[in-house]
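Colleague: Sharing a model that was predicted from the sequence below.
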Amino acid sequence: MRAIFAALHLGGDYADIQLGIGFLGVALAFGLTVLTMAYAVAHISGAHFNPAVTIGLAVGKRFEWKDVPAYVVAQVLGGLVAGAALLAIASGKDGFDRVGHMAANGYGVNSPGGYSMTAVLIAEVILTAFFLYVILGATDGRAPTGFAPIAIGLALTLIHLISIPVSNTSVNPARSTAVAFFNGDGAPGQLWLFWVAPIFGAVIAGATYALFAGNDTDITGEVSHADRERRGA
C-alpha cells in the first residue's frame, strides 16, 4: 500500500528526488507488515504469506507437501483481493492512472533502475534464498524462542532496501501476481520471472539449510531440548 500511495518518486530531470516515505519507508512497511502479522497469525497458520516460502519449507521438511496447494491458492487469492482493494483506493484520487503505477515488479524498461532480465533473475534467486535461510534459522528448534518474526521482518526490510531499485522487490510470487494484472504495462508478461526466481531460490535454501546448519541437535550431537519437546521425548 505504501509503495503505491506514499513513496512518490519523480522522473525525468528529478529522478533522484523522493517524496513521502521513500524507499526506506517502503522497505520498513513490508518488513513491519510481515513482523506484525507473523505475531498475529503464526499460531494459526504458520504465517505463510508467500508461495516461495511455503514451497521452500516443504523442501526443507518443515511443512507437509499435502498442504502446499491449498496454501498457495489462498496466498494468491488473498493477494489478488488486496490488489483489487489497492486499486479501488488509488482510483479515488482524480487523475490516477493504474497503468504502470501499481508498484508491479519488472525488468528492463519495467525495472525502476533499468536492470536487465538476467540481473533481476539473479537478484530474486539470491535474495529469496537468503530470506528462506533466515526463516529456517529463526524457526530452528535451537534458535531463541519468540524472536523469529523480528528476524524475518528485518530480513525482508533489508531485502527491499537492496532490491527496490532492481525489480521493485518480489521474493514473493503472490505479491507479484497481486498487482501485475492491475498494473498492466508489460507486468503480466514478465510475471513468470517473479514465480520462477523466488521459488528456485527458496528450493535452494530448503534443500541446503541442513547441510551447513545440521538438524535440531546441539553441538554434542544430542537432540536439542526444543526438539525433544516437539517429539514428546
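Modeller: It's in.
Colleague: rest of the way, CA atoms for contacts and neighbours
Modeller: Will do.
Colleague: any chance you could map the helices in the protein?
Modeller: For the chain, helices defined by DSSP state H occupy the ranges 2-5, 22-45, 51-59, 68-90, 117-138, 148-167, 173-183, 187-190, 193-213, 225-231.
Colleague: In addition, the following structure is provided for comparison:
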Amino acid sequence: MSPVPMTHRLWAEFPGTFWLVFGGCGSAVLAAKVVSDGTINMGIGFVGVALAFGLTVVTGAYAVGHISGGHFNPARSLGVAWYAGGDALSQVWVFILASPVGAAIASISYVFLTGDEDDAPAEAEARVGAEG
C-alpha cells in the first residue's frame, strides 16, 4: 500500500473537522435556546447532543479516516505525532493547520445558515441585570 500524499491528507482533515464542528457543536448550540420568557427549551437535549457528536465522529472517520487517520483535533494530532516521533512530527503541521480552518469555516457557515449572530447572551445578560 502506497503512502497517501500530504495534500490528500490535508483535504481529508478539513471536511472532517468541518463536519465535526458543524454537526456536533451546531447541535449543542441548537440544543438549548433561551426562549423570550426566560425559560429554557432543551430541544434535542443532552442525549441528542451526545449522539450528534458521536455520529459526526463516526461518519467522519468512515468517510476520511482511511486517508488522514481521522484526527479532527489538533491536540490529538500532536499527541500521536509526539508519541510516534520521526516523520510524524515533521508532518503534524498539516493536521494542526487543517483543523482550525475547517472549524472556523463550519462556524461561519452555521451563523450564515441559521442567522444566529449570538444575540442570546446579550439578551440574557440584560434580563439578569433588570431582574437582579
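Modeller: Perfect, I can see it now. For clarity, every value in this text was computed on a predicted model and none was experimentally measured.
Colleague: Reformat the helices of the first structure as a markdown table; add distance to residue 15 of the first structure and mean neighbour count.
Modeller: Below are the helices of the first structure laid out as a markdown table (distance: least, Cα to Cα, whole Å; neighbours: other Cα atoms under 10 Å):
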| stretch | distance to residue 15 of the first structure | mean neighbour count |
| --- | --- | --- |
| helix 2-5 | 16 | 18 |
| helix 22-45 | 12 | 17 |
| helix 51-59 | 33 | 25 |
| helix 68-90 | 22 | 17 |
| helix 117-138 | 21 | 22 |
| helix 148-167 | 12 | 22 |
| helix 173-183 | 21 | 24 |
| helix 187-190 | 21 | 18 |
| helix 193-213 | 25 | 21 |
| helix 225-231 | 51 | 13 |
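Colleague: pretty sure residue 178 of the first structure is touching residue 85, no?
Modeller: No: checked against Cα atoms under 8 Å, the pair residue 178 of the first structure and residue 85 is beyond contact range at 10.2 Å.
Colleague: Run through the residues that contact the aligned partner of residue 70 of the second structure in the first structure.
Modeller: Aligned by TM-score structural alignment, residue 70 of the second structure pairs with residue 169 of the first structure. Applying Cα atoms under 8 Å, 6 or more residues apart in numbering, we find residue 169 of the first structure in contact with 105, 124, 159, 160, 163.
Colleague: Looking at the second structure now, which of the residues you listed still hold up?
Modeller: By both residues aligned by TM-score structural alignment, their matches' Cα atoms under 8 Å, these still in contact after alignment to the second structure are 124, 159, 160, 163.
Colleague: Now tabulate those residues in TSV and tack on distance to residue 197 of the first structure.
Modeller: Below are those laid out as TSV (distance: Cα to Cα, whole Å):
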residue	distance to residue 197 of the first structure
124	6
159	15
160	16
163	14
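Colleague: Now do the residue nearest the centre of the second structure against residue 117 of the second structure, distance only.
Modeller: Centrality entry for the second structure: nearest residue to the mean C-alpha point is residue 21, 2.0 Å, by Cα atoms, centre = their mean. Going from residue 21 of the second structure to residue 117 of the second structure by Cα to Cα, to the nearest Å gives 17 Å.
Colleague: and what of residue 19 of the second structure?
Modeller: Remark: distance between residue 19 of the second structure and residue 117 of the second structure (Cα to Cα) = 20 Å.
Colleague: ok, back up a step: farthest-apart pair in the contacts of residue 169 of the first structure, please.
Modeller: Farthest-apart pair in the contacts of residue 169 of the first structure is 105 and 159; separation 14.2 Å (Cα to Cα).
Colleague: Residue 131 of the first structure maps to what in the second structure?
Modeller: Per TM-score structural alignment, the equivalent position to residue 131 of the first structure in the second structure is residue 20.
Colleague: so who does that match touch?
Modeller: Residue 20 of the second structure makes contacts with 53, 56, 57, 60, 72, as judged by Cα under 8 Å, 6+ apart.
Colleague: What is the burial count for residue 44 of the second structure?
Modeller: Around residue 44 of the second structure there are 16 other residues, counting by other Cα atoms under 10 Å.
Colleague: Just give me the match in the first structure for it.
Modeller: Counting by TM-score structural alignment, residue 44 of the second structure lines up with residue 144 in the first structure.
Colleague: Might you report the residue contacts of its match?
Modeller: Residues in contact with residue 144 of the first structure (Cα under 8 Å, 6+ apart) are residue 138.
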